[in-house]
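A.B. asks: Give me the fold of what follows.
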Amino acid sequence: MVAKKQYRRVLTIAGSDSGGGAGIQADIKTISACWCYACSAITCVTAQNTVGVQAIEPLSVDIIRAQIDSVLSDIGVDAIKIGMLGSPEIACAIAAKLRNIDVPIVLDPVLVATSGDVLTKKETIEVIVNELIPLATVVTPNLEEARVLTGYDDERAWQFFREKGAKALLLKGGHGTEDELSDILFTFEKNYEYRNHRIHTKNTHGTGCSLSSAIASYLARGAEIHEAVEFAVEYVHRAIAAGADYELGGGHGAINHFYRFW
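C.D. replies: Reported below is the predicted structural model:
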């Protein structure tokens, strides 16, 4: 009997972006573009476009739990990505659900949107630090988010995350103004640096969501942490380049998630 083919399955737990550039929508595009099967559990619904976030409505904890249970009980997962959470109650419920699941978990602490809108309240940040970081295989804050979470934006941030239980920290440098970007991965064994030249475009909405989802996808496919980050950084850089000249909305447009196929 011929063995059936198996998808590599990635579950994204995050908020919905009505504009399609970030959140669950960006995650599903990224996971699919990285040759994995995307499942989702939506934590909140946002009214959002390229210029900002107009409204946020968290879903009930019960329906979020039900979404996760539905995926885990039938389809299963090879990796999980966690993004926007919506409330401390949601964050606590997700932590409880994932505490005994033995697959890579990529935690993207979505605190502020590309437009500058605040997406995460202080009470939720406390749960992220105390309940979710200990479950994380990789945490992927930008420098500003690292400062909010730990008070640091350098190797001292890694010491904080490490003491909390994270296996690796990717400090993203893309929100600066320098022409050369530097993302630094801290792991127990050694540190890695990934450099790229900045692409001057306003079409960067959802880059953080896409990067964390790409990392989860490559981890699901069996890559080591530093390999998954290397592949994911290259994927997002090329997606930015491919979408740089498009015009979408009046603000921060989207990257081209499907540049490999279009």
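
A.B. asks: From here on, just use CA atoms for contacts and neighbour counts.
C.D. replies: Will do.

A.B. asks: do you know how far the residue nearest to Asn130 when sequence neighbours are not counted is from Arg156?
C.D. replies: Sequence neighbours aside, Lys164 is the residue nearest to Asn130 in space, at 7.3 Å (criterion: Cα to Cα, 6 or more residues apart in numbering). For Lys164, the distance to Arg156 equals 13 Å [Cα to Cα, to the nearest Å].

A.B. asks: okay, those two: which has more neighbours?
C.D. replies: Each of Lys164 and Arg156 has its neighbours counted (other Cα atoms under 10 Å); Lys164 has more, 17 against 12.

A.B. asks: Okay, strands next: where are they in the stretch 151-262 of the chain?
C.D. replies: Taking DSSP state E, counting those that start in this stretch as the test, the strands found in the stretch 151-262 of the chain are 168-171, 180-187, 191-197.

A.B. asks: Please apply the same query to the stretch 1-150 of the chain.
C.D. replies: Going by DSSP E, counting those that start in this stretch, the stretch 1-150 of the chain shows strands at 9-17, 37-48, 53-58, 79-82, 105-107, 138-139.

A.B. asks: which residue packs closest to Leu170, ignoring adjacent ones?
C.D. replies: Take Leu170 and drop its neighbours on the chain: the residue closest to it by Cα to Cα, 6+ apart is Leu185, 4.3 Å away.

A.B. asks: Could you also give me the structure for this second sequence? I'd like to compare it with the first:
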Amino acid sequence: MNQLPVVLTFTSHDPSGISALQGDIETLGSLGCHCTSALTGVFAKDSREVKWQHCIPASTLVAQARAVLEDMPVCVIKIGDLNSIENIEAVHSILMDYPHIPVVFDPTSVEEQEELTDAYTNLILPMCTIAILNPSELLTLIPYAESEEMAVNLILETECEYVLTNRFTKTDKTIHNQLHSNSGCLKDYTSVKLDQQFQGAGGVLSAAIAGYIAHGAEICEAVGDSHRLLQRSLKKALSIGMGSQFPYRLAGIAS
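C.D. replies: From the prediction side, this is the model:
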């Protein structure tokens, strides 16, 4: 019997469908994966802003995740925002029970709360196969780092295997997604920054990385394929509400 690779995503519900759970479902589905989920929070959100947010209790989060993990052969775990120290501790306990499953970590926002960032750094990063972090997230998670490069190296010292960063060069309007390991910068995936404002672009990239890993791709291959998929998604971006555009997340079907 043919079986789709299963990805478990820890993420929030965005009722606008622009980011979070629906983004993961569409991106992973377009790559031939089955997306399962454990909700970490519920938003009241439109295409412009978050109006209200509710954090899911840790016991509920654990019940959701274990129901899936005890029933299905999960190939990859994708982690977004966990929203509370209790949820971070709960997910850490789950990851400890499934150390063989690759972990993709992509926090869409890291709040500057010392206890929360310490929990991410001490409990989640050491369990990660790859962490996808922008410059602000790097320096929030590692506030004592004197540079982004130092922050990357300190994250790798936590036993996180790979870190994917992005850097914008104003002179030629290019975005550099750089993949780092203990061996240094392995690859620089470059693209030209588009003029539009997007929501959910980072989620497409991280979900695609999880999807390609679920199909057996090595990290460099998974990140490269995901980078190209994101560019196709942005070129076909949708504008449905009165706020930001968002990527066309079914672009993987054509690949």
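
A.B. asks: still on that earlier bit, and the strands of the stretch 151-262 of structure 1, which is most packed in?
C.D. replies: For the strands of the stretch 151-262 of structure 1, the largest average neighbour count (mean count of other Cα atoms under 10 Å) is found in strand 168-171, namely a mean of 25.

A.B. asks: so what does that strand touch, helix or strand wise?
C.D. replies: Contact analysis of strand 168-171 of structure 1 by 3 or more Cα pairs under 8 Å, 6 or more residues apart in numbering; DSSP states H and E lists strand 138-139, helix 155-164, strand 180-187 as its packing neighbours.

A.B. asks: Would you check the span in structure 2 matched by the last one?
C.D. replies: Okay, so that is strand 180-187 of structure 1. Mapped onto structure 2 using TM-score structural alignment, strand 180-187 of structure 1 spans residues 174-181.

A.B. asks: Please list the residues outside that stretch that contact it.
C.D. replies: 152, 156, 161-169, 185-193, 220 (Cα atoms under 8 Å, 6 or more residues apart in numbering).

A.B. asks: if we go to 6 Å?
C.D. replies: 162-168, 185-193 (Cα atoms under 6 Å, 6 or more residues apart in numbering).

A.B. asks: average distance between it and structure 1?
C.D. replies: Superposing on structure 1 and averaging over aligned pairs (mean Cα distance after the TM-score superposition for structure 1), stretch 174-181 of structure 2 comes out at 0.7 Å.

A.B. asks: what's the spacing between the equivalent of Lys164 of structure 1 over in structure 2 and Thr129 of structure 2?
C.D. replies: Aligned counterpart of Lys164 of structure 1 in structure 2: Thr158 (TM-score structural alignment). From Thr158 of structure 2 over to Thr129 of structure 2 the distance is 11 Å, taken as Cα to Cα.

A.B. asks: Of all the strands of the stretch 151-262 of structure 1, which one is nearest Ile101 of structure 1?
C.D. replies: With respect to Ile101 of structure 1, and counting by Cα to Cα, the nearest of these is strand 168-171 at 17.8 Å.

A.B. asks: hang on, the earlier thing: shared neighbours of Thr158 and Thr129 of structure 2, which are they?
C.D. replies: Between them, Thr158 of structure 2 and Thr129 share no contacting residue, judged by Cα under 6 Å, 6+ apart.

A.B. asks: Turn the strands of the stretch 1-150 of structure 1 into CSV, including mean neighbour count and distance to Asp27 of structure 1.
C.D. replies: Output for the strands of the stretch 1-150 of structure 1, formatted as CSV (neighbours: other Cα atoms under 10 Å; distance: least, Cα to Cα, whole Å):
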stretch, mean neighbour count, distance to Asp27 of structure 1
strand 9-17, 26, 7
strand 37-48, 21, 8
strand 53-58, 14, 18
strand 79-82, 27, 9
strand 105-107, 29, 12
strand 138-139, 28, 16
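
A.B. asks: Next, format those as TSV and append distance to Leu132 of structure 1.
C.D. replies: Formatted as TSV, the strands of the stretch 1-150 of structure 1 follow (distance: least, Cα to Cα, whole Å):
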stretch	distance to Leu132 of structure 1
strand 9-17	12
strand 37-48	15
strand 53-58	18
strand 79-82	9
strand 105-107	8
strand 138-139	10
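
A.B. asks: which one of those lies closest to His257 of structure 1?
C.D. replies: Closest approach to His257 of structure 1 among those (Cα to Cα): strand 37-48, 14.1 Å.

A.B. asks: Average separation of that closest one from the aligned part of structure 2, please.
C.D. replies: Its matched residues in structure 2 lie on average 0.6 Å from strand 37-48 of structure 1 after superposition (mean Cα distance after the TM-score superposition for structure 1).

A.B. asks: Can you give me the buried ones in stretch 196-212 of structure 1?
C.D. replies: Of the residues in stretch 196-212 of structure 1, 198-199, 202-212 count as buried by neighbour count, 16 or more other Cα atoms under 10 Å.

A.B. asks: In structure 1, point out the residues matching stretch 77-89 of structure 2.
C.D. replies: Alignment of stretch 77-89 of structure 2 against structure 1: residues 80-92, by TM-score structural alignment.

A.B. asks: Quote the end-to-end distance of that stretch.
C.D. replies: OK, stretch 80-92 of structure 1 end separation, Cα to Cα: 16 Å.

A.B. asks: Check stretch 42-52 of structure 2 too.
C.D. replies: 8 Å.

A.B. asks: counterpart of it in structure 1, which residues?
C.D. replies: Aligned by TM-score structural alignment, stretch 42-52 of structure 2 falls on residues 45-55 of structure 1.
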